[in-house]
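>>> quick one, what's the 3D model for this:
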Amino acid sequence: MEVLKIGIMGTGRIASLLAETMVQMPEVCLYGVASRSLEKAEEFAARYSIKKAYGSYEELAADSGIQLIYIATPHSEHYSNARLCLEHGKHVLCEKSFAANYSQAKEMIDLAEEKNLMITEAMWVRYMPMAETLKEILHSGIIGEPMTLTANLAYLVSNKPRIVKPELAGGALLDVGVYTLNFASLVFGDEITEISSSVIKTDSGVDAQNSITLLYPRGKMAVLNSSVQVLSDRQGIIYGTKGFLVVENINNFESICVYDTDRKLVVTYERPQQITGYEYQVLASKAAIEQGMTECPQMPHQTTLHVMKVMDELRRQWGIRYPFEKDE
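Alright, predicted model coming up:
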């Protein structure tokens, strides 16, 4: 496969960032875009010189010229949108959070595997070179054994309807907290022994702010905070037995600074030049498709399902259930 033909489902901010990225990538062709409004799709297509615009998701999924569809719709729609794509034989790159809950995510993955199609979660930091750099630093033993980590991510986005509406699977957890959970997963893996948490809800009943503590084997701990009401420094800090390191911006690692037992800076790793950072998940998807894989090794299905299961448990603790889940 030389150039991968890609379609985008949805025309929001993230879809625009992906389009801006892909038009600068010679490895792919941004072939089509779909919205529930043909006018919006046509405007988006004109902006990025995309060949085709569709006024329905069904038309996009049915186009035989497209191989991979990037899903950039609200969390509540990922399940039905992904099923539509898979039923039409399309590979899927699905924006995070992958689904609204574990049950939906499992069905999406099972269907992809049944049809021998690639599906992966667009958790972009997982695909970036800096994620591998972080693993290499930890493996080197320069900070000793990592025992504790903290991570926080918060943005001033509580004015956006998709963030606060329960029917759109809103809340800080699925929108930004998923990054803190993935950061912890990158460092400590997925074997969690205990989950405890606190939450502050919006008037609409979804989580506005949350604090999560995860315990792991051998006495390891992660403390994670996310919010849609405040602005945070976005740092991830990993504390080891011989020092610690600071990751600037867990949402797109800008740098990793390593400190010794005297808290003196030892070494700094800077992020390599990138288009936007979104190119890596697209290239990983292309490689997986070419190799006949149903998942990307950077974001295994097992990890996607693990994180979904953790988020289900957190929402259970908080008493948050989305309206459409009552039918599941």
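
>>> okay, CA-based contacts and neighbour counts for the rest of this
Fine.

>>> residues touching R162, list them.
P74, L168, A169, G170 (C-alpha atoms under 8 Å, 6 or more residues apart in numbering).

>>> change it to 6 Å
By C-alpha atoms under 6 Å, 6 or more residues apart in numbering, the residues touching R162 are L168, G170.

>>> which SS class is it?
helix (DSSP: H, G, I helix; E, B strand; the rest coil).

>>> mind checking the SS state of the residue of the chain positioned farthest from its centre?
In the chain, D262 marks the outermost C-alpha relative to the chain mean, sitting 35.5 Å out by C-alpha atoms, centre = their mean. Recorded secondary structure, D262: coil (three-state DSSP).

>>> gap between it and G243?
Remark: distance between D262 and G243 (C-alpha to C-alpha, to the nearest Å) = 8 Å.

>>> where do the helices sit along the stretch 151-300 of the chain?
161-164, 172, 178-188, 279-290 (DSSP state H, counting those that start in this stretch).

>>> of all the ones you listed, which one is nearest Y127?
helix 279-290 (5.4 Å; C-alpha to C-alpha).

>>> could you dump the helices of the stretch 151-300 of the chain to TSV with distance to M22?
TSV is the format used below for these (distance: least, C-alpha to C-alpha, whole Å):
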stretch	distance to M22
helix 161-164	25
helix 172	28
helix 178-188	23
helix 279-290	7
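
>>> now the other sequence, so there's something to compare against:
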Amino acid sequence: MIRLGIIGTGRIAKRFVYDAWQGLDVEIVGVYNPHMESAEKFCAENHVKAAYSDWNLFIHAIEAVYVASPLGTHAEYAKKALEAGIHVLCEKPMVVSGAQAEELFALADEQQCVLMEGIKTAYSPGYKKLRELLEEKPIGEIRDVEACFTKLVKPGLREWTHLEDCGSMTELGSYGCFAVLSILGEDYVESHHVSLRNENGVDIFTKVFFSYHSYATGLVKSGIGVKSEGELLISGTKGYILVKAPWWMPKCIEVHFEDANKTQKYTCEYVGNGLQYELEHFVKRIKGTQMASGVTKEQSIKIAYIMEEFLRQEKDYRIVRK
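This is a model prediction of the structure:
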């Protein structure tokens, strides 16, 4: 039984605890928050054994950790945990600096620890089925991938107001970027984005465009103030694959051809919030019974660079706007 701790007491940490019971060889032994009152409240509400505000006590009680704290703290907590020989599952985006991502993976290798980014879609049965279908090339050569993830967030919440870790791209863009990179590869030629912003200059809807020489294109749409159809569309030379909304919780996959009578449909299991899929993968990797699939090291690093470039341009925009 792997002793797992949680860093952070927000919404995603609560969903993680809810999903973690599902027959996995892991025990959540405690939660860490530098504010003890928050840690104790989380434990009481979510039936977690122990609350910690002392880092050393927390780290000595666990073998692995799920980092679910605010984005700006991910790098620090992941690094401290890895330095202590603790395996790390980190919420997306893991970091928003390519150099930091490379540093963390190098440290994980040095410490012989597992470091894994928690983009839950990558580990779900539906996405695994999609990967199997793509290997069979039913739609010929892939020429375009479009992934959309939007949700309406009430003004005043963190995603809408906190200039350091807010906005649609950092909140939701990792999912779409993963889809494009995992299907088309990491070697795109160029990317650029356009955003719609609220009164604070925070992006509430962003499109990121990718080009792959002359053979393929990608599009990622993320929104917290604009609602759109949350589908994944993969276009090829012989047909297209549609993963119906919400594609990041994939339950229905359709393969379409010019002849509509040849349409193929697949249904896939997806239980709860889906966080148990990434946790199961994480546990198996720690035990050495699972290869490093799902979100690869290369994809995590590339996503970090994408986020870094996006935030650099956003910072420049806000400076000019002032």
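
>>> about what we covered before: single out the most deeply packed of the helices of the stretch 151-300 of the first structure.
helix 172 (a mean of 28; mean count of other C-alpha atoms under 10 Å).

>>> counterpart of it in the second structure, which residues?
Alignment note (TM-score structural alignment): helix 172 of the first structure is matched to residues 168 of the second structure.

>>> and the residue farthest from the centre of the first structure, what pairs with it in the second structure?
Alignment note (TM-score structural alignment): D262 of the first structure maps to D259 of the second structure.

>>> how about stretch 191-209 of the second structure: buried residues?
For stretch 191-209 of the second structure, the neighbour count (16 or more other C-alpha atoms under 10 Å) marks S191, S195, R197, G201, V202, D203, I204, F205, T206, K207, V208, F209 as buried.

>>> and if you look at stretch 231-240 of the first structure?
Across stretch 231-240 of the first structure, burial judged by 16+ other C-alpha under 10 Å covers S232, R234, Q235, G236, I237, I238, Y239, G240.

>>> for F44 of the first structure, state which of the residues you listed is nearest.
Nearest to F44 of the first structure among those is R234, at 30.7 Å by C-alpha to C-alpha.

>>> ok, now how distant is that closest one from T213 of the first structure?
For R234 of the first structure relative to T213 of the first structure (C-alpha to C-alpha), the value is 17 Å.

>>> ok, H139 of the first structure next?
Taken as C-alpha to C-alpha, the spacing of H139 of the first structure relative to T213 of the first structure amounts to 24 Å.

>>> the second structure: strands as residue ranges?
In the second structure, the strands defined using DSSP state E lie at 2-7, 26-32, 50-52, 64-67, 87-91, 115-118, 142-150, 190-197, 203-212, 216-223, 232-236, 239-243, 252-257, 264-267.

>>> can you get me a residue count around the counterpart of A44 of the second structure in the first structure?
Alignment note (TM-score structural alignment): A44 of the second structure maps to A46 of the first structure. Counted by other C-alpha atoms under 10 Å, the residues lying close to A46 of the first structure total 13.

>>> which residue in the second structure aligns with N182 of the first structure?
Counting by TM-score structural alignment, the partner of N182 of the first structure is F178.

>>> distance check, R131 of the second structure against E141 of the second structure.
Distance, R131 of the second structure to E141 of the second structure, by C-alpha to C-alpha: 14 Å.

>>> same question, T263 of the second structure
Distance, T263 of the second structure to E141 of the second structure, by C-alpha to C-alpha: 18 Å.

>>> what does I86 of the second structure give?
42 Å.

>>> among the two, which residue is more densely surrounded?
The neighbour comparison of I86 of the second structure against E141 (other C-alpha under 10 Å) goes to I86, with 24 against 15.

>>> which ones are touching that one?
Contacts of I86 of the second structure (C-alpha under 6 Å, 6+ apart): E63, A64.

>>> aligned to it, what sits in the first structure?
Checking TM-score structural alignment: I86 of the second structure goes with K90.

>>> what's the answer for L107 of the second structure, then?
Match for L107 of the second structure (TM-score structural alignment): L111.

>>> other residues contacting stretch 268-284 of the second structure?
So stretch 268-284 of the second structure is contacted by F16, D19, A20, K120, Y123, S124, G126, K251, Q290 (C-alpha under 6 Å, 6+ apart).

>>> quick check: ChimeraX command selecting the buried ones in these.
Of the contacts of stretch 268-284 of the second structure, the buried ones go into a single ChimeraX selection, burial set by 16+ other C-alpha under 10 Å:
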select :16,19,20,120,123,124,126,251
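
>>> among the helices of the stretch 151-300 of the first structure, single out whichever gets nearest to S97 of the first structure.
That would be helix 178-188 among the helices of the stretch 151-300 of the first structure, by C-alpha to C-alpha, at 6.8 Å.

>>> residues touching the closest one, excluding its own?
Counting by C-alpha under 6 Å, 6+ apart, A151 sit against helix 178-188 of the first structure.

>>> average distance between that helix and the second structure?
Here the mean offset of helix 178-188 of the first structure against the second structure after fitting is 1.1 Å, by mean C-alpha distance after the TM-score superposition for the first structure.

>>> ok, back up a step: quick check, nearest of the contacts of stretch 268-284 of the second structure to F310 of the second structure?
K120 (22.4 Å).

>>> residue in the first structure paired with the closest one?
Using TM-score structural alignment, K120 of the second structure sits opposite W124 in the first structure.
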